[in-house]
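[1] Sequence isn't available, so here's the structure alone:
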């Protein structure tokens, strides 16, 4: 087929939209747009990307969505949701071992499994019961985990990561002595964090990297404590 006789990428997108059912017309049009980035008439830059190379874009788009939710308009949120959705479709499209159907299937299965209060044999709208059932479902999934830190995404922003690991560490227990605060209200804590960030900036230190390193050291303490606890438990079992 000559170059001139090949369907133009835009024609392919328009055809997909024209033949799609009304309920999902725009979603299917977006999928056709993503698909058109690949192939002879597609985008060379797009085809060179990997999951790793796209990480900065995913981080940026996620941050912009959060910003829109916190201080933007409904239109801003709508736009940023679209950018995040494109990142999901982009990753699914370039993957070698799975596709969007696999992603959707796994997520649907997970939601069905983790929400027995909606999809189980005895639905309930009681909040306490919902939380109990959710924890039970999560416990089944975590049965093969060997550490409270398994499943923690260490690539998340440093402050969020620190709070996550601190919460997990408390169950071991491994503790960190908290700083003394003049007040525990949100404004005072925000001001204290901002003042600390200013001091770190003045010192020429990367605050994100410093906190991430400290959190990883805490994680090492947690894993070491877990090993000691496991060894002690095994020793007691042997004695009995």
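    Here it is on my side, so go on. Please read all numbers here as calculations on a predicted model, not as lab measurements.

[2] hey, let's count contacts and neighbours off CA atoms from now on
    Fine.

[3] packing partners for the helix or strand harbouring residue 131?
    Using DSSP states H and E, residue 131 falls within helix 127-141. When contacts are defined as 3 or more CA pairs under 8 Å, 6 or more residues apart in numbering; DSSP states H and E, helix 127-141 sits against helix 100-114, helix 116-119.

[4] and the longest one, what does it pack onto?
    Applying 3+ CA pairs under 8 Å, 6+ apart, one finds that helix 100-114 makes contact with helix 74-94, helix 127-141.

[5] Helices of this structure, residue ranges please.
    Assigned by DSSP state H, the chain shows helices spanning 9-19, 25-36, 44-48, 55-71, 74-94, 100-114, 116-119, 127-141, 158-169, 186-202, 207-239.

[6] got the angle for the fourth one vs helix 74-94?
    When axes from the mean of the first three to the mean of the last three CA atoms, to 10 degrees is applied, the directions of helix 55-71 and helix 74-94 differ by 160 degrees.

[7] And here is the other one:
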């Protein structure tokens, strides 16, 4: 491609859009990029969003710059496919989000006072979104909760919607009792389909418990994953010091090392453990 904009390091957003058009060019573009569709790109979009979150969690600010670029490129990719189909283009995408922000922030861009708490702003935001859903004929309480969200996150959003109209347990203890009940039903399930159903019910109630405790279940599970990786790494290091690999060990030995890892973490200053 001989477009000078593509080679301009200061070309900014127009440069990125030009690169995307070149990649999708049916004759001279990249065969892989040309073959992609909304559906095939969607999993990469989700993956890039998680990589942004991961960089933030690790406070890897140099990496964050690149990850945000990767996520932006996903928006550009989808917009280019839409443009080719005559649906909309990137300018339409930018206009849509700009218009939405203006509409949802009348206390900043309109005549409303901005002397309100963050909690009141959340309530106002939800009221605006409810009105937007009504315009889209999404009149049900649960309408508009994206099906592509991570399942635990979507469970919490569905439960929050239901709670706003009074469909919720009044006390956390009642949710815990329901967790115990669902665990028992899972124990009693016999065939695989029933087990899968009961397991889903258990996860759904656990998500509700997280909501009552004001815990982000995705964040909590990520922390648990990180803890498992850290402690299993301790097991591997301990076995390596004995000239072993995990496959050369047994559960008793690895469990002893696991407990040693827990003890070491609890003994470390400023370390939060279970």
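    Here it is on my side, so go on. Predicted model, so just to flag it, every value in this text is computed and none were measured.

[8] returning to that earlier point: same list, the helices of the first structure, but as CSV with distance to residue 180 of the first structure please.
    Formatted as CSV, the helices of the first structure follow (distance: least, CA to CA, whole Å):
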stretch, distance to residue 180 of the first structure
helix 9-19, 59
helix 25-36, 51
helix 44-48, 50
helix 55-71, 28
helix 74-94, 37
helix 100-114, 39
helix 116-119, 41
helix 127-141, 33
helix 158-169, 17
helix 186-202, 10
helix 207-239, 18
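
[9] Tabulate these (CSV), appending distance to residue 151 of the first structure and mean neighbour count.
    Putting the helices of the first structure into CSV (distance: least, CA to CA, whole Å; neighbours: other CA atoms under 10 Å) gives the following:
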stretch, distance to residue 151 of the first structure, mean neighbour count
helix 9-19, 39, 15
helix 25-36, 30, 17
helix 44-48, 29, 11
helix 55-71, 19, 16
helix 74-94, 20, 17
helix 100-114, 15, 13
helix 116-119, 22, 17
helix 127-141, 11, 13
helix 158-169, 11, 18
helix 186-202, 27, 12
helix 207-239, 13, 14
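
[10] right, and the ones you listed - which one's nearest residue 179 of the first structure?
    Nearest to residue 179 of the first structure among those is helix 186-202; the distance by CA to CA comes to 10.2 Å.

[11] Going by contacts, tell me the helices and strands next to that closest one.
    Here helix 186-202 of the first structure touches helix 207-239, going by 3+ CA pairs under 8 Å, 6+ apart.

[12] quick one on the thing from earlier: report the angle between the helix holding residue 131 of the first structure and helix 100-114.
    Using the same axes, to 10 degrees: helix 127-141 of the first structure against helix 100-114 is 120 degrees.

[13] State the number of residues packed around the aligned residue in the second structure for residue 99 of the first structure.
    Mapped onto the second structure by TM-score structural alignment, residue 99 of the first structure lines up with residue 89. By the measure other CA atoms under 10 Å, the count of residues near residue 89 of the second structure is 17.

[14] And residue 30 of the second structure, by the same measure?
    13.

[15] residue contacts, the alignment partner in the first structure of it?
    Aligned counterpart of residue 30 of the second structure in the first structure: residue 43 (TM-score structural alignment). By CA atoms under 8 Å, 6 or more residues apart in numbering, the contact list for residue 43 of the first structure reads residue 37.

[16] Distance of residue 43 of the first structure relative to residue 29 of the first structure?
    The spacing between residue 43 of the first structure and residue 29 of the first structure, counted by CA to CA, to the nearest Å, is 18 Å.

[17] What of residue 169 of the first structure?
    Per CA to CA, residue 169 of the first structure is found 46 Å from residue 29 of the first structure.

[18] Residue 212 of the first structure now?
    Taking CA to CA, one finds residue 212 of the first structure at 41 Å from residue 29 of the first structure.

[19] so what does the helix or strand hosting residue 255 of the second structure touch, helix or strand wise?
    If you go by DSSP H and E, residue 255 of the second structure is part of helix 251-267. Applying 3+ CA pairs under 8 Å, 6+ apart, one finds that helix 251-267 of the second structure makes contact with helix 217-241.

[20] in the first structure, what residues pair with the helix it packs on?
    Counting by TM-score structural alignment, helix 217-241 of the second structure pairs with no residue of the first structure.

[21] Quick check: buried residues in that helix?
    Burial within helix 217-241 of the second structure, assessed by neighbour count using 16 or more other CA atoms under 10 Å, is assigned to 217, 231, 232, 234, 235, 236, 237, 238, 239.

[22] show me what contacts the second one?
    Contacts here follow CA under 8 Å, 6+ apart; on that basis residue 231 of the second structure touches 258, 261, 262.
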